[in-house]
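>>> here is the input, now give the coordinates:
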Amino acid sequence: MTSIEQAQATTRWRAVLLAAVAACAACGIIYELALLTLSTSLNGGGIVATSLIVAGYIAALGAGALIVKPLLAWPAITFVAVEALLAIVGGLSSATLYVMFSFVGGSLLMLALGTALIGGLVGAEVPLLMTLLQRGRTSGATDTGRTVANLTAADYLGALIGGLVWPFLLLPHLGMIRGAAVTGIVNLLAAAVVSVFLLRRAVSPRQLITALCALAAALGLLATLLVSAQDIETSSRQRLYADPIIAYRQSAYQEIVVTRRGGDMRLYLDGGLQFSTRDEYRYTESLVYPVLGAGARSVLVLGGGDGLAARELLRMPGLEKIVQIELDPAVIQLARTTMRSANGGSLDDPRVQIVTGDAMTWLREKPQSFDAVIVDLPDPDTPVLGRLYSTEFYALVSRALAPHALMVVQSGSPYSTPTAFWRTVSTIKSAGYAVTPYHVYVPTFGDWGFALARRGDTAPRPVLPRDAPPLRFLDQSVLDSATVFSPDVQTRTLEPSTLENPRVVEDMRHGYD
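Predicted coordinates:
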């Protein structure tokens, strides 16, 4: 081989190696995102858990780089071994942790262990790749800098690709278990390419065949997981719910589960119960009718993608327009199909306009004036939801209120999460509202509270509209008593929750302790 041909061959294998770098970096970031997704779905995904996973992953990267130093004398075979282990550990991580959670219970320790293993293996990649790229070269500072630049660029490009593929492709279409398994298979294929291009020059044919057989065995393991993932996931998920699951979606935002036993249908988002058809009318009537005042013709509903609030609103004579802002289109799709019997097909009524998007963004960009605003959002148990229970959010809502219009906010339980409940009331007040809190008993939830608010200094009195249809639970006497709080849940004034300091998220965590 001439010097020119040798240089061309060297250029080719280095290009292949950089492509493998990008592929492996994409796999590494996907594994970390899978762990973060698992933390959210299985353990609630609090800021503490998220911080520990991210910080632990970064620390493990450094530890892996140090641990691999004694093996740099055999960079090619070590790199293939590391990638094979990474593919197996990362590819099996979601299935292992999901099954463990279903049968044993959530464990932050197991998530931390998975983070350490994956981070350590990913951290070992860069020293090995740098050694491979520099092999056979006597480099000056400039040449070494170019090598580092190429390696870093390929690594970060792969991370970008992985960061986009997980939320937009793998998670919504394959789910956590199959998504991680497919990522592991890509990891193995990248290792196989490196083996073919590099190991054939660095090891004996027997060692090369052994390495390829090991990769093939790992590939067979992940392929088996991929084939059986549906059964594993279905069996494990069903153990988490007392009633049979009739619908499941893993959207880009959350895990959505609908169960049914007899006539009782229930909706769960990331494991949290949203309603039961046994008694949701108590919650829905208490949320909707007090905010309508006298003759509301237009209503803005923030959240409420199950269509239950819209169902009650459509029973009101004279109502002309409902605008429903729901972040997750998968919830809307299930509301129109699986949950249609519960909401009466309300979201297909021509008076209901569905907008899929973030409520805060919509309020900032497209303010309209409404006679009433219903804020029916999940409890603020994550930072993402906490921003929708902030002073800034309620200030934006005020832009959508017509003069003398009312706003109602579902505010959690004054008994189970009292600090979060009164924090929400105080936060609404801090945005310039006068607030009347009230609460009712919903058997599946327990004591549940709401906040009725109006801009200004005069707190509104919860009253039923004169033209309200016959209701199953709510009447004026029930509503009057709902504003009375017993001594064990009496009024508290707290610092507001803000975007800068989302206190209500921490309140929720302590409320369930």
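>>> okay, CA-based contacts and neighbour counts for the rest of this
Noted.
>>> quick one: list the elements packing against the lengthiest helix in the chain.
In the chain, assigned by DSSP state H, the helix with the most residues is helix 3-43. Here helix 3-43 touches helix 47-67, helix 75-103, helix 108-134, helix 141-165, helix 171-194, going by 3 or more Cα pairs under 8 Å, 6 or more residues apart in numbering; DSSP states H and E.
>>> one more sequence to fold, the one below, so I can look at both together:
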Amino acid sequence: MIYRPVPARLPVPAGLGRLLVLITVFVCAACGLVYELELVALASYLIGDSVTQASVVLSVMVFAMGVGSLLAKRLRRRAALGFAAVEAVLALVGGQSAMALYACFAWYGRAWPALVVFSLVIGVLIGAEVPLLMTLIQRVRRQDAGGAVADLFAADYVGALVGGLAFPFLLLPMLGQLTGALVTGAINAVAGGALVLWVFRGDLSTRARRVVTAANVLVLALLALCSVLTGPFERAARHAVYGADIRVAVRTELQELVLTGGGTAGRPLSLFLNGRLRAVGESSRYHEALVRPAMAGPHRRVLVLGGGDGMALREVLRHPDVTGVTVVDPDTAVVRLARSHPGLRRLNRDSYEDARVTVVHSDPFAWLRRISAGQEPYDVVIGDLPGPEGPGGAKLYSQEFYGLTARWLAEGGRAAVHAGSASGSPHDFWTVDATLRSVGLTTEPYRAGAAGEEWGFVLAARDPDGAGLPEVSGAGARGVARPDGAGEPPSTLMHPRYGE
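Predicted coordinates for the structure are as follows:
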């Protein structure tokens, strides 16, 4: 039996009612896309490998949207009440998804199951919106199905555009991931509840109106409570991950920096970037292993790409014959903290106060592209970058980036880059080695570790004489044997794993 919507008794003219439905479609689409992007961004930060996380979230959600559309067929006879219920649940689940995902990572060490569950639930709820809204817009004013679908999807797609742009340019910079998701949930609840309780209140019994009102008030109250508790929640989650003696915790637009220890408990001062250990105590095995092999040769002029914490710079400045160091890091907040915080200044030994240091706040890729032709090449280039598995770092491990690096490397000069983990992420590690080789550099892969962490590095050089690089040793570093087939140049201009 075919269901045909009965015209609704509206408190407003039909034209205004139709406009309000389309505005609600616009708002709900924007909120839905923010939920998707929030899950992708947080999963990439917590788990790494942004390509995989985006693929999982988007594919699972699109599948779940299809399931939700089918399930919504059962709700069309009571479309207004069904839509109110869907929006209330979606606002609550989507708004709290970021906080729940972060909690699973902090207290259970696993975010993957929560990521899949939230992607499924949010996808089902988003998928149920369109059939219900289609029914509601037809109840306002009957029109041909093609015209109604065109209007509905036009509002939906424009809303998705606004949500996609608002997430990186408005919500993240101003509110952060957790509060941004909660505010989005509140907007979602208000939009859905207002449409049903005002425009379609004639479809609801007195009891149903009270239930919808109470449900939306409860959802908004829970989201407001979570918003108030985001500060204590983040502190508790960080303590669960890093321990109770956190000295500094700063999340910038690019990364999270956490400094722990150094107090009366006797735990050494430790530096974490994006959850990964980078320095322990006065010595830093990571930065020693990254910098020292590259400095075993001419090193008058040195370029440090990334490294805003000043630790790689400290290792470079151990060499008195260095005449100039240029540090290119886009994160002004981390550099400012490294210059001012006593704990970080002690770790980097006030390296930024050295007169030989020049700091440039710019994206390393963009900066390398715009260096003037008369620029003197560098003897050493240090890539103290987040790692190939980290979010937002794909272009910094591409063939184009390494080609630009090689262009400004002096004859016989050396470059050292962080390449992930040789044992934990062998594909990533050997792809970095292969990409460096593809731009004409001779490479020597190696690794080092401390406090249960392992880091992989690749030392590369412009080697016109074919002398090759000596085996890496010292600073806790040891060479890594290249397996059969590793080091083959990638067949594409930019390796697909890291392409953008």
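>>> how far out from the middle of the chain is the longest helix of the first structure?
Helix 3-43 of the first structure has its average C-alpha position 25 Å from the chain's average C-alpha position, going by Cα atoms, centre = their mean, to the nearest Å.
>>> could you tell me the angle between that helix and helix 171-194?
Counting by axes from the mean of the first three to the mean of the last three Cα atoms, to 10 degrees, helix 3-43 of the first structure lies at 150 degrees to helix 171-194.
>>> ok, which of the helices and strands packed on helix 3-43 of the first structure comes nearest residue 40 of the first structure?
Evaluated with Cα to Cα, these place helix 47-67 nearest to residue 40 of the first structure, the distance being 8.4 Å.
>>> can you list the helices and strands packed on helix 3-43 of the first structure in TSV and add mean neighbour count and distance to residue 247 of the first structure?
Shown next, in TSV, are those (neighbours: other Cα atoms under 10 Å; distance: least, Cα to Cα, whole Å):
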stretch	mean neighbour count	distance to residue 247 of the first structure
helix 47-67	17	28
helix 75-103	22	18
helix 108-134	21	27
helix 141-165	16	25
helix 171-194	24	14
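>>> what's the closest of the ones you listed to residue 319 of the first structure?
Across these, residue 319 of the first structure has its closest neighbour in helix 171-194 (36.5 Å, Cα to Cα).
>>> mean per-residue distance, the closest one to the second structure?
Superposing on the second structure and averaging over aligned pairs (mean Cα distance after the TM-score superposition for the first structure), helix 171-194 of the first structure comes out at 1.9 Å.
>>> could you tell me the angle between that helix and helix 141-165?
150 degrees.
>>> what's helix 171-194 of the first structure packed up against?
helix 3-43, helix 75-103, helix 205-239, strand 245-250.
>>> try it again with 10 Å
Counting contacts by 3 or more Cα pairs under 10 Å, 6 or more residues apart in numbering; DSSP states H and E, helix 171-194 of the first structure packs against helix 3-43, helix 75-103, helix 141-165, helix 205-239, strand 245-250.
>>> could you dump the ones you listed to JSON lines with distance to residue 265 of the first structure?
Formatted as JSON lines, these follow (distance: least, Cα to Cα, whole Å):
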{"stretch": "helix 3-43", "distance to residue 265 of the first structure": "21"}
{"stretch": "helix 75-103", "distance to residue 265 of the first structure": "22"}
{"stretch": "helix 141-165", "distance to residue 265 of the first structure": "34"}
{"stretch": "helix 205-239", "distance to residue 265 of the first structure": "15"}
{"stretch": "strand 245-250", "distance to residue 265 of the first structure": "9"}
